[in-house]
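1. This is the structure alone, sequence omitted:
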């Protein structure tokens, strides 16, 4: 009986220690991870599956459609309300509600969306050009698309990693238990893939809305930028 009791205590103590070991933060918690492409060791030499552009073939000249003028001719203005392929974050405990969209409450970090024409109190406002008016020029002042944080903005990740690699270590529980194996996956400064798509789509949208202005232009459009962000705009304009 005593042997059984000792064995039982030993098993319980061992299980508790194992459980604590399993939930203790990993030494890599809070560390920064990044992708490298092409992967180290990947064969990037030319092969028959990827022939030189000169032998791919050329279909010959094709006709481009006429320039569009959506804001001058359409009955309604285009409305941006998609954040594809982003997925709206959900609360940890409370059930999601259709009346609250957290992506529209992130201040300067919220993805771009069109606002109703009457947002600023102008009654019967519309982005569509009135029938008795003609659009002659357009100016765009725009910041970059979604980008990674500024260098040095990962203080929280650095603190988590410092605690995880300290002699004492740490153990996160409850809603924060994900920190035990969490790593910081954000880059710095440059556009995110979603940010690049924002700028590309912005250029495409401007061409569709105002492209007809180019037919009467005597000078080429002026694109001026000091950032990587706006460089994606002309690619689709």
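-> The structure has been received and is ready for your questions. These numbers were taken from a predicted model, which means no experiment stands behind them. Numbering: from 1, shown residues only.
2. C-alpha only now, for contacts and for neighbours.
-> Fine.
3. Report the buried residues of the longest helix along the chain.
-> For the chain, the helix with the greatest residue count under DSSP state H is helix 2-23. Residues of helix 2-23 classed as buried under the neighbour-count rule (16 or more other Cα atoms under 10 Å) are residue 23.
4. pretty sure residue 125 contacts residue 119?
-> No. Residue 125 lies out of contact with residue 119 (Cα atoms under 8 Å); the separation is 9.1 Å.
5. The structure to be compared is supplied as follows:
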């Protein structure tokens, strides 16, 4: 396996922005601390500005647009009381804390216990469709069909004058707000941990939406002068570059789709849950055009609802679908996460492995030292304290939804690894994409120091015990994992952590479990082994089998 240096271009060379303007690159600042858009920023395009005060047909008070402006309270056919389709949009859902939790009680810190360190990984905020996505191509297909005299009627009549107004790959205003608000929230939660006597290093990648997300979060946390408090390390995100925040780029079988077993399941499920909607829409299309409306067209129309809402505030596409069809849409994301980035993929653990290796190093305050066949991070950066500090009390990293789910997979969270059938949603599944990696998702690992061991059971007969501490034992340190502000019970996946009421895990036990998880990833064989795409369901543990056979 080749290990590439992070340096994107020679020091002193100029960087190219998306506007093709030369931006000086100061020779005194290494490239990985440059926050101007460079050659690995990716293609972006600004979308049209929203005009919600004029275009929103839902508002009952025509002169009033609420300060949380997204129109997400639409009445959908079959919608249960209290239901909201924007909780069913999987990884395209606007951020909200997981409303249901992860099946464990949640407790305040016991007296005398202290949070001493946090490790946060944050997804970018709501964005426009990425470069090369099917969304823009589909929009152009519709517009071109009108030139060929296609006429839409019924629920689709708005398409006769509809125009595509979305940009490309960068954050929407909603996305910027999500990250700013999150920065403010994390300051209230953890601001005391910051040591004002020194600057921290936060990490993101070169993609524009990743830079925008990190900067908006840091403004929320520290204020407009955040550069006095933090230095942003910008790691190249591109094929062939080692980057633990974008582990798919350094994993060959993730890049060539040999790990994407979920695609097969998604295709099968899409044909099932959108069959009726596709027939419904076909009856509303006429004219001399040879437009052949397919299930894929229906799926693109459904996807457009979320993209337009987070960009423009309202979308006419949202009400085209029933509640049951939105439930089907949510399940599409779950199949993708499970089959392409989770326990159903041979590279599910490997994509997120670099983060686990770095997490152990940070917890133990040394540079990462995994086995030679499991190096899933950038060695150039991770072997010097200027780019991989070991003494911070707060660590902020910014990544993507799929990669973050793989990080949770690499941490061995088998509770999200239940097999998902491609024929119908599993009703009691723990893997719900909108609960785990919506826009602006975040997970936080708290390190908690306690003066004595904390009882595994904090209540008896429904009442909290007078003392949650054991009678014997010395100082003990715990790990507490929160995903979107809700506790994930580590003992449900890591048996050694025990079945604790609070879902915590003793630090040493947690670290030892992660060392086993590094081995379970079978990194070299999973990422670089010569194998073909396994059938959906053949992989159940997030890695290519060590015996080399499926």
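-> Cool, the structure landed. These numbers come from a predicted model, not from an experiment.
6. Drop the TM-score for these two in here.
-> Comparing the chains after superposition, counting by TM-score structural alignment, normalised by the length of the first structure, produces a TM-score of 0.57; 153 aligned residues with a Cα RMSD of 2.6 Å.
7. Give the aligned range of whatever helix or strand comes next after the longest helix of the first structure in the second structure.
-> Note on helix 2-23 of the first structure: by DSSP states H and E, the next helix or strand toward the C-terminus is helix 70-73. Under TM-score structural alignment, there is no match for helix 70-73 of the first structure anywhere in the second structure.
8. Following superposition onto the second structure, what is the mean distance for the following helix or strand past helix 70-73 of the first structure?
-> Heading C-terminal from helix 70-73 of the first structure, the first helix or strand you meet, by DSSP H and E, is helix 155-164. Taking mean Cα distance after the TM-score superposition for the first structure, the mean distance separating helix 155-164 of the first structure from the aligned residues in the second structure is 1.3 Å.
9. Show me what residue 89 of the second structure lines up with in the first structure.
-> Under the alignment (TM-score structural alignment), residue 89 of the second structure maps onto residue 106 of the first structure.
10. where do the helices sit along the stretch 301-450 of the second structure?
-> Using DSSP state H, counting those that start in this stretch, the helices of the stretch 301-450 of the second structure run over residues 323-336, 348-364, 379-382, 401-410, 433-436.
11. would you turn those into a markdown table with distance to residue 95 of the second structure and mean neighbour count?
-> Written out in a markdown table, the entries for the helices of the stretch 301-450 of the second structure read as follows (distance: least, Cα to Cα, whole Å; neighbours: other Cα atoms under 10 Å):
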| stretch | distance to residue 95 of the second structure | mean neighbour count |
| --- | --- | --- |
| helix 323-336 | 15 | 23 |
| helix 348-364 | 22 | 26 |
| helix 379-382 | 31 | 18 |
| helix 401-410 | 12 | 27 |
| helix 433-436 | 8 | 26 |
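12. check contacts around the residue nearest to the spatial centre of the first structure.
-> Central residue check for the first structure by Cα atoms, centre = their mean: the C-alpha nearest the mean position is that of residue 194, 3.5 Å away. Taking Cα atoms under 8 Å, 6 or more residues apart in numbering as the definition of contact, the neighbours of residue 194 of the first structure are 85, 86, 145, 146.
13. so which of those is the most crowded?
-> Neighbour counts for the contacts of residue 194 of the first structure, by other Cα atoms under 10 Å, peak at residue 145, which reaches 25 neighbours.
14. the more surrounded of residue 125 and residue 119 of the first structure?
-> residue 125 (12 against 9).
15. The more buried one pairs with which position in the second structure?
-> Counting by TM-score structural alignment, the partner of residue 125 of the first structure is residue 106.
16. quick revisit: what's the separation between the residue nearest to the centre of the first structure and residue 104 of the first structure?
-> Computed with Cα to Cα, to the nearest Å, the distance linking residue 194 of the first structure and residue 104 of the first structure is 16 Å.
17. residue in the first structure matching residue 121 of the second structure?
-> Aligned counterpart of residue 121 of the second structure in the first structure: residue 141 (TM-score structural alignment).
18. what number of residues lie near that match?
-> Summarising burial for residue 141 of the first structure: neighbours were counted as other Cα under 10 Å, giving 4.
19. Please apply the same query to residue 230 of the first structure.
-> Under the neighbour criterion other Cα under 10 Å, residue 230 of the first structure is assigned a count of 22.
20. Just list the residues touching it, thanks.
-> Residue 230 of the first structure touches 143, 144, 199, counting by Cα under 8 Å, 6+ apart.
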